[in-house]
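[1] generate coordinates for the sequence data below:
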Amino acid sequence: MKHILLATALALTLAGCATAQSKEARPATEKPVPDAPMFAPTAVESHGSVTVGGVAIPYRAVAGTLVIHPKGWDDTVPIERQRNKDAAEDVPNSEASMFYTAYFKEGASADSRPITFLFNGGPGSPTLWLHIGAYGPVRVETPDLAHGSAPYRTVANDQSLLDVSDLVFVDAPGTGFSRVAGKDKAKAWFGVDQDIHAFTIFVRDFLSKYGRWKSPKYLYGESYGTMRAAGMTLALQKQDIDLNGVILLSDILNWDLIPDDPQLNPGVDLPYVVSLPTYAATAWYHKRAGAGRDLAAWLAEAEAFATGDYTLALMKGNDLTDAERQSVAAKLHAFTGLPVDYLLRTNLRIEYGALQKELLADKGLTTGTLDTRFTGATLDPLSKTASNDPQGAAIGAAYTAAFNDYVRTALGYGEGTHYEGGLDVYESWDYKHRPPGADRALIALPNVLPDLAVAMKQNPKLKLLVTGGYFDVSTPYFAGRYELRHLPVPKELQANIAYKYYSSGHMVYVNPALLGQMHGDVADFIRQSDGVDE
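    So this is what the prediction gives:
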């Protein structure tokens, strides 16, 4: 999972330094706290119009920030700004300023107009991808399955979700124009539960600031953002905020399903099972397997083999006979196009980075991570796994350039300020998660299915739309389907979950035609779950 989305490090600017309570006045036993707010809310307003489905939608845009504090902060004493004294040892000394761009349809009733909070993942990615690539009023054009070059072109986005919902694109703490400060900033914000808390408080405070408590409410998360969204369903309920729906794009809710470093985790074989259908789709696309087959039928066969003979073979471990091993390797070859002798050397277990590296090794090419249809020159022909993602390299500069221009010119925000395109926190992220019912954070890979299950049981009207691409090996589509099939909810609530998959990679919206399909599916989902006609 090393390649979910882009990430790099951040520097920040502090504002304000007035002292609210002198250090001498504090009791000797009290932990030091920030003396004054380090950030202040900002907002820049502009106006525009976008045409979707032949209908012009005038909107008001607000680019700004909200100030967020770590869990346990006591904001009932606004002058002193001090933390909850009973929890002081556990509350990090930090503050965050979270950047957002909100689009409100002009003239719409706030009571009945849906509002959707959208965010990308990483962890460590800002939300420029969903903003400038999918659902904002403008989008950047990139060539399909190829590397583009400047000048990058932006166009009016006729697939913006403004036809059915107001939109709020939110950057995670430390990314984009969001900033973090204080000596404990990493502890405060860079972890599973810390991140869920930050976005939950952001949504709560945004609803208050803009008077949207009565609106139908949605979350839209991509990649690691799906883990955030699933965790937020329950966290928001604890703030007395029920959601109408959650849209997951390229979901990863249970990190035990990541097909990474099999030699380091012997006995855990499920990741290779749920990834195999994507490997088969990739081999089919590059004409290394499944010649002449329809993709849907081919994937159905791959899923059946993965959950049948392949699962049984992996479960046998070293008890698998030589004949059985040869037979399974031959079947794996038929689905993946990888050589039988190579598959035997891998002990029938395929890392996603190995598939990228080996499938087209004879041509000196590596397939993409986020979209395996992309190809690029292999950086190190002697490496075990791929060390680059051709899709990320192909579109990253275009998205970054387009958003930096758009936010500074059309939205009028960010003059003289760096937009942090990614934060390098993947390896240092705090992956501990405290699921409902546990008295402490678990020492295990995070799994937010329990959070989502409790939220759906408490709010039986909560609907879920699960989407993804067949050619994504970072968050394989069948892993997402498997996750939700194991969501511990009663049968009647399972009917609240809908699935839509596309012939694309991780970022379905890169292809305009597929963006149109996905827009239609998401718009229908919002219309059918907003409760307005009930």
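[2] C-alpha only now, for contacts and for neighbours.
    OK.
[3] all the strands of the stretch 401-534 of the chain, residue numbers only.
    463-469, 497-502 (DSSP state E, counting those that start in this stretch).
[4] would you mind finding the most buried of these?
    Neighbour counts (mean count of other Cα atoms under 10 Å) averaged over each of those peak at strand 463-469, with a mean of 24.
[5] now the angle from that one to strand 497-502?
    Angular relation of strand 463-469 and strand 497-502 on a 0 to 180 degree scale: 20 degrees, by axes from the mean of the first three to the mean of the last three Cα atoms, to 10 degrees.
[6] so how far is strand 463-469 from its chain's centroid?
    For strand 463-469, the separation from the chain centroid amounts to 12 Å (computed by Cα atoms, centre = their mean, to the nearest Å).
[7] what does it contact?
    Residues from elsewhere that reach strand 463-469 (Cα atoms under 8 Å, 6 or more residues apart in numbering): 244-251, 476-477, 480, 496-508, 522, 525, 529.
[8] one more pass at 6 Å, please.
    Identification of contacts with strand 463-469 by Cα atoms under 6 Å, 6 or more residues apart in numbering yields 245-250, 477, 496-506.
[9] do stretch 445-452 as well
    Outside stretch 445-452, the residues that touch it by Cα under 6 Å, 6+ apart are 230-231, 234, 253-255, 433, 487.
[10] one more: stretch 227-247?
    Contact with stretch 227-247 is made by 196, 200, 216-221, 253, 448, 451-452, 455, 462-465, as judged by Cα under 6 Å, 6+ apart.
[11] number of nearby residues for residue 440?
    11 (other Cα atoms under 10 Å).
[12] and the strand ranked longest in the chain, what's buried?
    Identified as the longest strand of the chain according to DSSP state E is strand 55-68. By 16 or more other Cα atoms under 10 Å, the buried positions in strand 55-68 come out as 57-68.
[13] show me where the stretch 351-500 of the chain has helices.
    Secondary structure of the stretch 351-500 of the chain (DSSP state H, counting those that start in this stretch): helices located at 352-358, 390-409, 449-458, 477-485, 491-494.
[14] am I right that residue 332 sits in a helix?
    Yes - secondary structure of residue 332 (DSSP: H, G, I helix; E, B strand; the rest coil): part of a helix.
[15] let's see this one next to it:
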Amino acid sequence: MKKLLIALALLAAPVVAQEAKPEAKPDSSSGAPIAAPFRSVTKHSGTFGGQTIRYTAIAGEIHLKDADDKPTAAIFTTSYLKDNPEANRPVTFLWNGGPGSGSLWLHMGAFGPKCVDIPNARDDGAPPYPINPNPDSLLDATDIVFIDPVGTGWSKALGKTEAKSFWGVKQDAKAVAEVIRLWLNENGRWNAPKFIGGESYGTSRSAAVIEALNSGYNDVAVNGIILISTILDFGLEAQVEGNEMQFVVTLPSMAAAGWYHDTVANKPATVEAHVEAARQFATGPYLAALVKGAKLEQAERAAVRARFAALTGLSEGFLDRANLRVSPDRFYKELLRDRGVSIGRLDARYTGKDYDNAGEGPDNDPSFYGIDASYPAAMNAYARGELGVTLDRSYISIGGTPGWDWRIGAGRDAYLNLTPWIGKAMRENTAMGVFIGQGWYDFATPFFAAEYSLQRPGIPQDRLDFQYYQSGHMMYVQASDRTKLSTDIRRFIARYK
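    This next block holds a predicted model:
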């Protein structure tokens, strides 16, 4: 009934106003014609956060240019702007991760005015998928700009510029920061409260973008950074021999999965209580045992093995064979092997049936193939319909940036950690806060790794806002968590705007 009332509150049909395009001019560097930036403007109304909002959607390209004023890239953005806004209305710039992922996941799953509704922790099946009004969109609290970097969505390099020149931590961040500056120019919003944020690698991008925005004398100060399913310290989670911390930061996620799937004995009433016990074990007896290596005494090994088994549901025999060091891939297959299913990486609540039950790891991630068809279908249907997008090229949802350059220093980086850029930004802007949203059942970006990364020295702890969700990497696939995420971020924006 709630969705029906929301649907009735919407305008019957959007008004589409596609702007006239100037004649394409040849690019003198290549001779190939470069069309003027595509742009479609539509009018809408919806109910968000309990408020009826009339707004304008602008779906189109922003051209980046080189020092000779020649276009180098067409960056596709979708802006949602409240009509007749109040003074000092915030604007929030959002992107997804990958790297190589378009913004469709946050756009059609969490914060856009429409969302695709799919069954919670089950396969999304075949189309048609329900695309419904999204009462959890943030449009009552902030204008929103979704950005697709080069190689994602409809964004691409232009002229003789190679797309790979944008595919790197710093290169990508520089381009996204330039898009933000150009958007602020065009829309006259330089003095508006500003928030930036992303999901997964989008949190890494957020750290790099804040550094790019503030590394010169023409700073763009922001009020807050929104991190959803955070990964900042890649060295911490590197699955390489000798890195013992990778096992420490994933153990609490294993405990959460065991709690959810009822593989643990004496199960506490809440997952929160269970993971707190796992945190204490991971940073205490477990870490101490790992760093002792070959000098670990048998009695201590036996005690740690027994506690590990009790927290997760893995057998002591398996833990012994794994030398107390369980990789995520092995865990996905082993936890429910006796039930004949594997669990998900993005969301451990999902289960999938593999070709056989003898393998060391799962055939695929059931929490990704459980949603991967619905989002591209919804994005294309909505954008090419209501938003008036007429581009003939395909929308790239994920995987569009091969050969990513991970270097952030002058040479090769042996340990990649972007957290210090957030710490520096917080120290130099004492009015800026950081929101961190984590799902208990996320192995792609484990909650304990996010905690460890952001609780290091040099990061003001009183301006960190940690929130947790009863789901995984994309917590918004669960309707109740989408509402909680939206509510938590509204509160964050209200505090820092």
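[16] coming back round to it: what range in structure 2 does the next helix or strand after the longest strand of structure 1 sit on?
    Next helix or strand after strand 55-68 of structure 1 toward the C-terminus (DSSP states H and E): strand 95-105. Using TM-score structural alignment, strand 95-105 of structure 1 lines up with residues 72-82 of structure 2.
[17] ok so, going back, can I get the strands of the stretch 401-534 of structure 1 in JSON lines including distance to residue 309 of structure 1?
    Shown next, in JSON lines, are those (distance: least, Cα to Cα, whole Å):
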{"stretch": "strand 463-469", "distance to residue 309 of structure 1": "25"}
{"stretch": "strand 497-502", "distance to residue 309 of structure 1": "25"}
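[18] those strands: which one's closest to residue 301 of structure 1?
    With Cα to Cα as the criterion, residue 301 of structure 1 lies closest to strand 497-502 of the strands of the stretch 401-534 of structure 1, at 16.7 Å.
[19] could you tell me where the closest one falls in structure 2?
    Against structure 2, strand 497-502 of structure 1 falls on residues 464-469 (TM-score structural alignment).
[20] now do the matching stretch: distance to the chain's middle.
    Centroid displacement of stretch 464-469 of structure 2 relative to its chain, using Cα atoms, centre = their mean, is 14 Å.
[21] cool, stretch 179-190 of structure 2 as well?
    For stretch 179-190 of structure 2, the distance to the chain centre is 23 Å (Cα atoms, centre = their mean).
[22] list the buried residues in it.
    Quick answer for stretch 179-190 of structure 2 (16+ other Cα under 10 Å): 179-181, 183-184, 189.
[23] swap in stretch 414-423 of structure 1?
    Buried residues in stretch 414-423 of structure 1 (16+ other Cα under 10 Å): 414, 419-423.
[24] next: stretch 37-44 of structure 2.
    Using 16+ other Cα under 10 Å as the test for burial, stretch 37-44 of structure 2 gives 38-44.
[25] any idea whether the most centrally placed residue in structure 2 is helix, strand or coil?
    For structure 2, the residue sitting closest to the mean C-alpha position, by Cα atoms, centre = their mean, is residue 199 at 1.2 Å. Of the three states, residue 199 of structure 2 takes strand under three-state DSSP.
[26] map it across to structure 1 for me.
    Residue 199 of structure 2 maps onto residue 222 in structure 1, by TM-score structural alignment.
[27] can I assume that match is in contact with residue 117?
    No - taking contacts as Cα atoms under 6 Å, residue 222 of structure 1 lies outside contact range of residue 117: 11.5 Å.
[28] between the two, which contacts overlap?
    By Cα under 6 Å, 6+ apart, no residue touches both residue 222 of structure 1 and residue 117.
[29] what's the distance between the counterpart of residue 207 of structure 1 in structure 2 and residue 62 of structure 2?
    Under the alignment by TM-score structural alignment, residue 207 of structure 1 pairs with residue 184 in structure 2. Residue 184 of structure 2 sits 12 Å away from residue 62 of structure 2, going by Cα to Cα, to the nearest Å.
[30] now residue 119 of structure 2
    Noted for residue 119 of structure 2: a distance of 36 Å to residue 62 of structure 2, by Cα to Cα.
[31] and for residue 6 of structure 2?
    Residue 6 of structure 2 sits 33 Å away from residue 62 of structure 2, going by Cα to Cα.
[32] rewinding a little: mind putting the buried residues of stretch 37-44 of structure 2 into TSV with secondary structure?
    Shown next, in TSV, are the buried residues of stretch 37-44 of structure 2 (three-state DSSP):
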residue	secondary structure
38	coil
39	strand
40	strand
41	strand
42	strand
43	strand
44	strand
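[33] residue 329 of structure 2 matches what in structure 1?
    By TM-score structural alignment, residue 329 of structure 2 lines up with residue 353 in structure 1.
[34] am I right that that match is in contact with residue 384?
    No - using Cα under 6 Å as the test, residue 353 of structure 1 is too far from residue 384 to be in contact (8.1 Å).
[35] which of the two has more neighbours?
    Each of residue 353 of structure 1 and residue 384 has its neighbours counted (other Cα under 10 Å); residue 353 has more, 26 against 13.
[36] hmm, back to that, as TSV, the buried residues of strand 55-68 of structure 1 with distance to residue 347 of structure 1 would be great.
    Shown next, in TSV, are these (distance: Cα to Cα, whole Å):
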residue	distance to residue 347 of structure 1
57	56
58	58
59	57
60	57
61	55
62	54
63	52
64	52
65	51
66	51
67	51
68	48
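[37] name the nearest of the residues you listed relative to residue 281 of structure 1.
    For the buried residues of strand 55-68 of structure 1, the nearest to residue 281 of structure 1 is residue 57 (38.9 Å; Cα to Cα).
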